[in-house]
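Asker: Dropping the sequence and predicted coords here.
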Amino acid sequence: MKIIKFEDLLVWQKSIDITVLIYKHFEKHPDFGYSNQIRRASISISNNIAEGFERSTNKDFNRFLYIAKGSCSEVKSMLFLGFRLGYFSDLEMKQYCSQLDEIGKMLFGLSKSLKIDY
């Protein structure tokens, strides 16, 4: 099946899912700086996938996938900080990290499938 719009990409769908979870988790959180940054980083994953998909070349798309992967790692790093600050339970931490690991692997796989020659 040929993907004709970014919304059909499973990795984009999963990145939206984690963003919704993070937004809901921090809906009324008192640490505005932290919650704002983790929200922005999580949004960046799906936005970079979408923006890259709409670029004219696989090379451009690949660049945006790497940016999305970086944002994925930023969210995960913030989760570790949030966990140490008591913002997440053990179970939440494991679930969120598992989802981010899966998204990261999917981004890597999608990037590899583009077969970019540099």
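Answerer: Okay, I see it. Numbering: from 1, shown residues only.

Asker: use CA for all of it now, contacts and neighbours both
Answerer: Will do.

Asker: give me every residue that touches residue 62.
Answerer: 52, 111, 114, 116 (C-alpha atoms under 8 Å, 6 or more residues apart in numbering).

Asker: pretty sure the third one is touching residue 58, no?
Answerer: When you say that, I think you mean residue 114. Yes - with contact defined as C-alpha atoms under 8 Å, residue 114 counts as touching residue 58 (6.2 Å).

Asker: Looking at these two, which is more packed in?
Answerer: Residue environment comparison for residue 114 versus residue 58 gives the larger neighbour count to residue 58, 18 against 13, counting by other C-alpha atoms under 10 Å.

Asker: try it against this one:
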Amino acid sequence: MAVEVYKATSRLPNDEKYGLVSQMKRCSVSISSNIAEGSGRGSSAQFKYFLNISQGSAFELEAQLIISNRLELLDNELSANLIEKTMEIQKMVYALDRSIKI
């Protein structure tokens, strides 16, 4: 997801470099980074904690993609594709979180 977001944000105007572009890049990287960090922790409770952070980042990314589309910074097809993938990630993180017993 992060790679696709980086590619998509390269199309955005330079004046968004420190606005939406920066936010979208950070939260897209945060999704996988928090899953990785949580899985490397010593307990299921810590893993679930980091999955929750990852989930929050996925919802943040979805909101930013919607805003970018409404501002016509990303076209409808690209936005729809990225939002769909983000929602799929949200479902996967949720299912993983639910599968972990503490």
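Answerer: In hand now; what should we look at? Note that this is a predicted model, so its numbers are computed, not measured.

Asker: How close are the two chains, by TM-score?
Answerer: The TM-score (TM-score structural alignment, normalised by the length of structure 2) is 0.92; 99 aligned residues with a C-alpha RMSD of 1.0 Å.

Asker: sorry, back to before: ok, the contacts of residue 62 of structure 1 in structure 2: which stay?
Answerer: Counting by both residues aligned by TM-score structural alignment, their matches' C-alpha atoms under 8 Å, the members of these that carry over to structure 2 are 52, 111, 114.

Asker: The second one: helix or strand, and which one exactly?
Answerer: So that's residue 111 of structure 1. Under the criterion of DSSP states H and E, residue 111 of structure 1 resides in helix 90-113.

Asker: what range in structure 2 matches that helix?
Answerer: On structure 2, the counterpart of helix 90-113 of structure 1 by TM-score structural alignment is residues 76-99.

Asker: now the matching stretch, how far from the centre of its chain.
Answerer: Distance, stretch centre to chain centre, for stretch 76-99 of structure 2: 8 Å (C-alpha atoms, centre = their mean, to the nearest Å).

Asker: now swap in stretch 61-68 of structure 2 and tell me
Answerer: The chain centroid and the centroid of stretch 61-68 of structure 2 are separated by 10 Å, computed with C-alpha atoms, centre = their mean.

Asker: Next, the buried residues of it.
Answerer: Within stretch 61-68 of structure 2, the residues that count as buried by 16 or more other C-alpha atoms under 10 Å are 61, 62, 64, 65, 66, 68.
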